[in-house]
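*Asks:* one predicted model, sequence on top.
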Amino acid sequence: MNRREVLVNAAGEQLEGFLALPDGTGSLVLFAHGSGSSRFSPRNNMVAEQLNDAGIGTLLFDLLTADEHRIDEVTREYRFDIDLLARRLAAAVDWVAHEQTTEKLHFGLFGSSTGAAAALIAAAERPLLVKAVVSRGGRPDLAGSDLPLVKAPTLLIVGGDDTQVIELNEEAAARMVNSPQLQIIPGATHLFEEPGTLEEVVRLAIDWFRLHLS
């Protein structure tokens, strides 16, 4: 396993991240955090570690600069700036596509909360590079007019007790033309804090990425 800290050159900003590449991997999943989270997100780190154990590479990186993150903690203005998040995520896809250690890999995106909308927009803007998308408790509805443009196979995972987000995911899926799969995990709330629910997210994500990034 090759793990290292990286600086992602994304749309003119140097964004800090953790790149993990299991030996012999052919795939890389970029994480799009949401709701003010960062590369230190315990849930996304847990998901990333399990993906690594399954032989899938991961890139956890901050979509916001340190200054933006400090401002967002007070004003919450950046976490809903979907255009900004999507622009930086798409730029990060370009970055890994040109880095020597990752350029030959197949790329997928894993988005949480508002990060799911950024992931879908980035997938729509980079159809030749992004091969699969997974959304965990996401807000795909915030991708708006880009939803019908997404070609990458998309898995939408929502907690069974997260009723409002289920409705938003159903509405978003109805606007997509790539036949997205909506997977509802019984007994799970928005953050998948209930025993075994995040593990189920991981299992579904691994299966999805193995299928579409092989």
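*Replies:* Now that the structure is in, tell me what you want to look at. Numbering: from 1, shown residues only.
*Asks:* from now on I want contacts and neighbour counts done on CA atoms only, so please keep to that.
*Replies:* Noted.
*Asks:* check which helix or strand the residue sitting furthest away from the middle of the chain maps to.
*Replies:* Residue farthest from the centre of the chain, counting by Cα atoms, centre = their mean, is residue 74 at 24.1 Å. Residue 74 is located in helix 66-75, with elements delineated by DSSP states H and E.
*Asks:* what about versus this one:
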Amino acid sequence: MKKEMLKSRNGYEIPCLHTLTGNERKAVLVIHGFGSSKGSPTAMMLTEALPQQGIGTLAFDFPAHGDSPVDGLKLTIENCLDDLASAEARIRELAPDAEIGYFGSSFGAYTVLNYLAERQPAGRKAFLRSAAVEMPKLFRHKTEAEQRQLEEEGYVIVDRDYLRPLKLTQAFFDDLDAHDVFRLYRAGLADLAMVHGSEDETASPEAARRFAKEFGARLVMIPGGDHSLSHPGMPEEVLRLAAEFFK
């Protein structure tokens, strides 16, 4: 596994990890969830297992996440989409013949859907784990203290067991509202597969079912599964489904 710092389109560096040798016929961009990183358990599981099946991987950190050198002032949806494009371009450099796919978790899945809808993606296959298809709703109900800090300082510090506390600005919240995947996404943009826990306490299972039905995604609902799909046997099932999908 190789570590690199990619140059973003917005003046900062993007930490990434990849397993690419240049000979791959397939490569998967691994896009982490909100408050997580390129080194999440799911990302590490994929970067260890997929290359054994001839599938290269590249994972990167969003602004203000993981080893990113910038804070939440750079955390916007457009910057996240730009960084995804930079990571995709790096795959093109390292493995020019590889067919590109996307594995997105939660906020990463939401970002992938926006990327497919708004940019010119090189890939046409996306696997969505615990997809936060209603991401804009998740931050609309702020505490009184959060709302007061937002009004007085222009940002709020949020820590919901994240790897590092996140500085979230009003511009970020407005950005979320402007990127509603139910409004922006269009059926047929990509081959979509979804896996979701029936007891997901963060990303609504009902919203996942509605999205899959509306846009023709294949959805596997895991009984008793939480948002992280971390119960015994569930990570292995996610890996099995993803490997089958990308093969």
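*Replies:* The structure has been received and is ready for your questions. Just so you know, these numbers come straight off a predicted model, no measurement behind them.
*Asks:* please state their TM-score.
*Replies:* Here the TM-score for the pair of chains, by TM-score structural alignment, normalised by the length of structure 1, is 0.81; 197 aligned residues with a Cα RMSD of 2.4 Å.
*Asks:* point to the residue nearest the middle of structure 2.
*Replies:* residue 108 (1.2 Å).
*Asks:* that one corresponds to which position in structure 1?
*Replies:* Using TM-score structural alignment, the partner of residue 108 of structure 2 in structure 1 is residue 115.
*Asks:* with residue 191 of structure 2 instead?
*Replies:* So residue 191 of structure 2 corresponds to residue 153, using TM-score structural alignment.
*Asks:* list the buried ones in the lengthiest helix in structure 2?
*Replies:* Scanning structure 2 for the longest helix, with DSSP state H as the assignment, gives helix 77-94. Residues 77-88, 91-92, 94 are the ones in helix 77-94 of structure 2 that count as buried (16 or more other Cα atoms under 10 Å).
*Asks:* quick revisit: for residue 34 of structure 1, see how far away the match of residue 108 of structure 2 is.
*Replies:* According to Cα to Cα, to the nearest Å, residue 115 of structure 1 and residue 34 of structure 1 sit 4 Å apart.
*Asks:* check residue 172 of structure 1 too.
*Replies:* Residue 172 of structure 1 is 18 Å from residue 34 of structure 1, by Cα to Cα.
*Asks:* neighbour-wise, which of those two wins?
*Replies:* residue 34 (24 against 20; other Cα atoms under 10 Å).
*Asks:* which residues touch that one?
*Replies:* If you count contacts by Cα atoms under 8 Å, 6 or more residues apart in numbering, residue 34 of structure 1 has them with 79, 111, 112, 113, 114, 115, 116.
*Asks:* I'd say the last one and residue 135 touch.
*Replies:* If I follow you right, that is residue 116 of structure 1. Yes: Residue 116 of structure 1 lies in contact with residue 135 (Cα atoms under 8 Å); the separation is 5.3 Å.
*Asks:* where do the contact lists of those two overlap?
*Replies:* With Cα under 8 Å, 6+ apart as the test, residue 116 of structure 1 and residue 135 both reach residue 110.
*Asks:* how many neighbours does the match of residue 191 of structure 2 have?
*Replies:* Counted with other Cα under 10 Å, residue 153 of structure 1 comes out at 20.
*Asks:* was I right about residue 195 of structure 2 contacting residue 221?
*Replies:* Yes: counting by Cα under 8 Å, residue 221 is a contact partner of residue 195 of structure 2 at 5.9 Å.
*Asks:* okay, the two: which has more neighbours?
*Replies:* Ranked by neighbour count (other Cα under 10 Å), residue 195 of structure 2 and residue 221 place residue 195 first, with 24 against 17.
*Asks:* any figure for the gap between that one and residue 48 of structure 2?
*Replies:* 20 Å.
*Asks:* got it, and residue 125 of structure 2?
*Replies:* Counting by Cα to Cα, the gap from residue 125 of structure 2 to residue 48 of structure 2 is 20 Å.
*Asks:* neighbour count winner among those two?
*Replies:* residue 125 (20 against 13).
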